[in-house]
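build the 3D model from these lines:
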Amino acid sequence: MHPWIADRTKTFDSSGIRRVFDLAAKLKDPINLSIGQPDFDVPEAIKEASIEAIRSGRNAYSPTQGIAPLRDAILAEVREKYPDQERDVFISSGTSGGLVLSMLSMVNPGDEVIFLDPYFVMYPALVRLAGGVPVMVDSYPDFRLDPDKIAAAITPQTKMILVNSPANPTGVTADQADLKAVAEIAAQHNVALLSDEIYSRFFYEGEFYSPAADNPDTIVIDGFSKSHAMTGWRVGYVHGPPEVIATMLKIQQFSFVCAPQPAQWGALRATEVSMQANVDEYRRKRDFLVGELSPHYELTSPGGAFYLFPKAPGTAGGAAFVEHAISQGLLIIPGNIFSRADSHFRISFAASDETLRRGADMLIRLAQESAR
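Now for the predicted structure:
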């Protein structure tokens, strides 16, 4: 390694998803079930709001905390949900920016951060970037958030519990009772509770529930990337205890500075645009794929997001199965990118009906081949 490179960069590798895309680059007309973003476009009203912002000269830095109308709109929603809590909000450079700032604001070297395995690919890397120690709690085979396992993982070095519901890569939604129990565990041990709620609007059964309802010190990260297909616009938001938010803002001043101002005006318009029709469409896509694949694969039906996380057939493991699938023209992601285990793979059903049909047919064929 080059002598100038900092030691902290040696604690994690580049995302393994890159290797999948390197393999995929050789394919013609692949069946792409790998993309972790919506397949619908940003609504026109949101585009127009950002275009108007650009044309009217709103192209400079915004305040670090975000433009006032967007903050006010989000804060009004937050206060309606949590009327008895003192919470502040700021606009982050995407939810990934919010995660980075959360780790840098709260995690000291040697602090432990607890989260479920499988996990969003950034979690271990960001914990290590802050000098922390990832503590991964096994959630196989059903990917449930088990409060007893969380409680058992707590040590004197525990600083944070990180929950993600609906989850990437599994799509599983945590039960309200389990989230409530974890919220109480965090409060009991005086441990930070960070709730990654970027898929909160992709919730297919019942009502979305946040642990912030039971723990007023919960730090919540959300945004517009997934719900409104604004992944490239980099507009997220974080709300939580004012002192924690102020610390995150201090770091944002000297790092991201602010989210892109024209995109923030688009996000303001997004707060008024219902995406329920798209959510209903994704529920239908989920039902189709689960119905097609469940006779052939061991899988848990996702309650949210737009992912399935089936177990690979046969004994070769998830990575080998994915390499074979890619050789047949099907793009999926190996589960060991999101886990210490190499047994599963991730499918995204954020794709056209035709692509899902072709993908399901291919996966059924691959399962049948493995059974021979």
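
use CA for all of it now, contacts and neighbours both
Fine.

all helices for the stretch 51-200 of the chain, in order.
Remark: helices assigned in the stretch 51-200 of the chain by DSSP state H, counting those that start in this stretch are 68-81, 94-106, 122-129, 147-153, 176-188.

tabulate those helices in TSV, adding columns for mean neighbour count.
Compiled in TSV, the helices of the stretch 51-200 of the chain are given as follows (neighbours: other Cα atoms under 10 Å):
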stretch	mean neighbour count
helix 68-81	15
helix 94-106	22
helix 122-129	22
helix 147-153	15
helix 176-188	19
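
so can I have CSV of the ones you listed showing distance to Leu23?
Listed next are the helices of the stretch 51-200 of the chain as CSV, based on distance: least, Cα to Cα, whole Å:
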stretch, distance to Leu23
helix 68-81, 41
helix 94-106, 26
helix 122-129, 22
helix 147-153, 37
helix 176-188, 39
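
and this one, so I can compare the two:
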Amino acid sequence: MRLNTRTLDVVDSPITATLQLLDRRRDDRELLNLAQAAPPYGPAAEVVEHVQAVAETFEGSTYTPVPGLPHLREAFAAELARDYGGHVGPQNVLVTAGCNQAFCLLMSTLAEPGDEVILPLPFYFNHDMWLRLAGIRPVYLEPGDGLVPSPETARGLITPRTRAIVLVTPGNPTGLTLDPATIASFADLARERDVALVLDETYRSFRDTDSAPHDQLARPDWGEHVVSLHSFSKDLAIPGFRVGAIVAAEAVLREVAKLMDCVAVCAPRPGQEAAWAGLTKAQAWRAERSAELAAQRAAFTAAMANSPGGFDLLSSGAYFAWVRHPFAGRATEDVVADLLVEQSMLVMPGDAFAPGDRGAMRFSVSNVDPGQVDEIVARLAEAGR
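The predicted structure follows:
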């Protein structure tokens, strides 16, 4: 049979390719798996108890409304209104089966084949994959100083076919958290050029501040050009439940709902109930987990200060650290393979997040047990000899 040529032209998920390297592991030391980012713990007891209770009812196995459970949409809108000082109501929330689905449905709502979407580098690889699978051209925005994307540089990339600018903050893969002023400048550009500013805020609960991530949702007209994407997977430790959300104007969500109805009808009810329980019953648990990760990140950052083995920490935040290796001229894929084979350490090659090889790698700091930090540094020092 004939297959879609766009699918054939897109490489497999970099996560899949990286995990396949495990077959080549020879070092018998404990594996330090810093590749795929996932919570190293299960959900709060309150979440488990609620999902179990719902599962015992008839309603627990039925469809939900296409936009999601009303009580979840209400609870999440209330949290966003509180945390952002924003004008957000349940009518602005559509629940999806994870944030990846949120991005895919939104892009299919905003753009058609041949249109363009601006992605700052390094990008989150599934964003780039989906755009190319959908026939939408990703336009790459090179990073500025400190890896911060420049609105002025983005201005020069906008064409009549541009439909959106995407920002991921805190970033995947860099961990970089954009300040509200930078986000505001991008929002102003989006309004000026009548394109969408899409903010992927999957890791918003793992920032180093309790202040609002940005002030865009506080604008009465925010829905005209701003869309915010969210995930409950990391925040509530429920990645397998597959639940995320699109926060947008009602007119946008009305079109997204048409796609949602065809793709999945609705996000899985157990995931939606888990998200509601986490939002309303596990606030203290969420804060504790965020504080634990902050401590892990701080320990890793401090340990990398002297560039063990010549490995330089370029940025860190949320779940991630972005590290440059010392082997100029060597393919990063080979460096990653050597770290696994010789040091029993698995990380993601940076060329999974940008065209070309820039000599960088992604470390998932969420996977770092505090007791492993010294061992990570020791193995990097050994690798750099």
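
what separation do you get for Phe327 of structure 2 and Glu112 of structure 2?
Using Cα to Cα, to the nearest Å, Phe327 of structure 2 is found at 41 Å from Glu112 of structure 2.

neighbour-wise, which of the two wins?
Per other Cα atoms under 10 Å, whichever of Phe327 of structure 2 and Glu112 has more neighbours is Glu112, with 16 against 13.

and the closest residue to Trp285 of structure 2 other than its chain neighbours, what is it in contact with?
Excluding the flanking residues, the one nearest Trp285 of structure 2 by Cα to Cα, 6 or more residues apart in numbering is Ala44, at 6.7 Å. Ala44 of structure 2 is in contact with 236-237, 278, 282, 285, counting by Cα atoms under 8 Å, 6 or more residues apart in numbering.

pull out the buried residues from the residues you listed.
By neighbour count, with 16 or more other Cα atoms under 10 Å, those hold 236-237, 278, 282, 285 as buried.

counterpart of Thr247 of structure 1 over in structure 2?
Mapped onto structure 2 by TM-score structural alignment, Thr247 of structure 1 lines up with Glu255.

nope, Ile364 of structure 1 is what I meant
Using TM-score structural alignment as the criterion, Ile364 of structure 1 maps onto Ala381 of structure 2.

got it, and Val163 of structure 1?
By TM-score structural alignment, Val163 of structure 1 lines up with Leu167.

what does Arg269 of structure 1 give?
Match for Arg269 of structure 1 (TM-score structural alignment): Ala277.

for the helix or strand encompassing its match, which helices and strands make contact with it?
Using DSSP states H and E, Ala277 of structure 2 sits in helix 269-281. Packing partners of helix 269-281 of structure 2 (3 or more Cα pairs under 8 Å, 6 or more residues apart in numbering; DSSP states H and E): helix 45-55, helix 70-84.

after it, which helix or strand is next?
Helix 269-281 of structure 2 is succeeded, C-terminally, by helix 283-303 (DSSP H and E).

that following helix packs against which elements?
strand 312-317, helix 373-383.

quick one: it to helix 45-55, angle?
130 degrees (axes from the mean of the first three to the mean of the last three Cα atoms, to 10 degrees).

how many neighbours does the aligned partner of Ser13 of structure 2 in structure 1 have?
Matched by TM-score structural alignment, Ser13 of structure 2 corresponds to Ser15 in structure 1. Look at Ser15 of structure 1: counted by other Cα under 10 Å, it has 13 neighbours.

ditto for Asp41 of structure 1
Using other Cα under 10 Å, the number of residues around Asp41 of structure 1 comes to 10.

tell me the secondary structure at the residue nearest to it when sequence neighbours are not counted.
Excluding its sequence neighbours, the residue lying closest to Asp41 of structure 1 (Cα to Cα, 6+ apart) is Ala229, at 6.0 Å. Of the three states, Ala229 of structure 1 takes coil under DSSP: H, G, I helix; E, B strand; the rest coil.

measure Ala229 of structure 1 to Asp39 of structure 1 for me?
For Ala229 of structure 1, the distance to Asp39 of structure 1 equals 8 Å [Cα to Cα].

equivalent analysis for Ala351 of structure 1, please.
6 Å.

these two: which is more packed in?
Shown here are Ala351 of structure 1 and Asp39; by other Cα under 10 Å, Ala351 has more neighbours (22 against 13).

Ala152 of structure 1 corresponds to which position in structure 2?
Matched to structure 2 by TM-score structural alignment, Ala152 of structure 1 sits across from Gly156.

whoops, Asn190 of structure 1 was the one
Asn190 of structure 1 maps onto Asp194 in structure 2, by TM-score structural alignment.

tally of neighbours for its match?
14.

ok, the one 5 residues further on next?
Applying the criterion other Cα under 10 Å, we find 22 residues in the vicinity of Leu199 of structure 2.

just the one 5 residues further on next, same as before
If you count neighbours by other Cα under 10 Å, Arg204 of structure 2 ends up with 22.

now it, nearest residue through space, not along the chain?
Nearest one to Arg204 of structure 2, counting by Cα to Cα, 6+ apart, is Pro170 at 6.4 Å.

just to revisit the earlier point, list the contacts of the match of Arg269 of structure 1.
Shown in contact with Ala277 of structure 2 (Cα under 8 Å, 6+ apart): 46-47, 50.

try it again at 10 Å.
44-51, 72, 75, 236, 271, 283 (Cα atoms under 10 Å, 6 or more residues apart in numbering).

re the thing from before, Glu323 of structure 1: which of the helices of the stretch 51-200 of structure 1 is closest?
In terms of Cα to Cα, the element of those nearest to Glu323 of structure 1 is helix 122-129, at 22.5 Å.

equivalent range in structure 2 for that closest one?
Using TM-score structural alignment, helix 122-129 of structure 1 pairs with 126-133 in structure 2.

quick one: the matching stretch to chain centroid distance?
Centre-to-centre, stretch 126-133 of structure 2 and its host chain are 14 Å apart (Cα atoms, centre = their mean, to the nearest Å).

tell me the buried residues in stretch 4-18 of structure 2?
By 16+ other Cα under 10 Å, the buried positions in stretch 4-18 of structure 2 come out as 14-15, 18.

circling back: now render the helices and strands packed on helix 283-303 of structure 2 as TSV, adding mean neighbour count and distance to Phe125 of structure 2.
Putting these into TSV (neighbours: other Cα atoms under 10 Å; distance: least, Cα to Cα, whole Å) gives the following:
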stretch	mean neighbour count	distance to Phe125 of structure 2
strand 312-317	22	18
helix 373-383	17	25
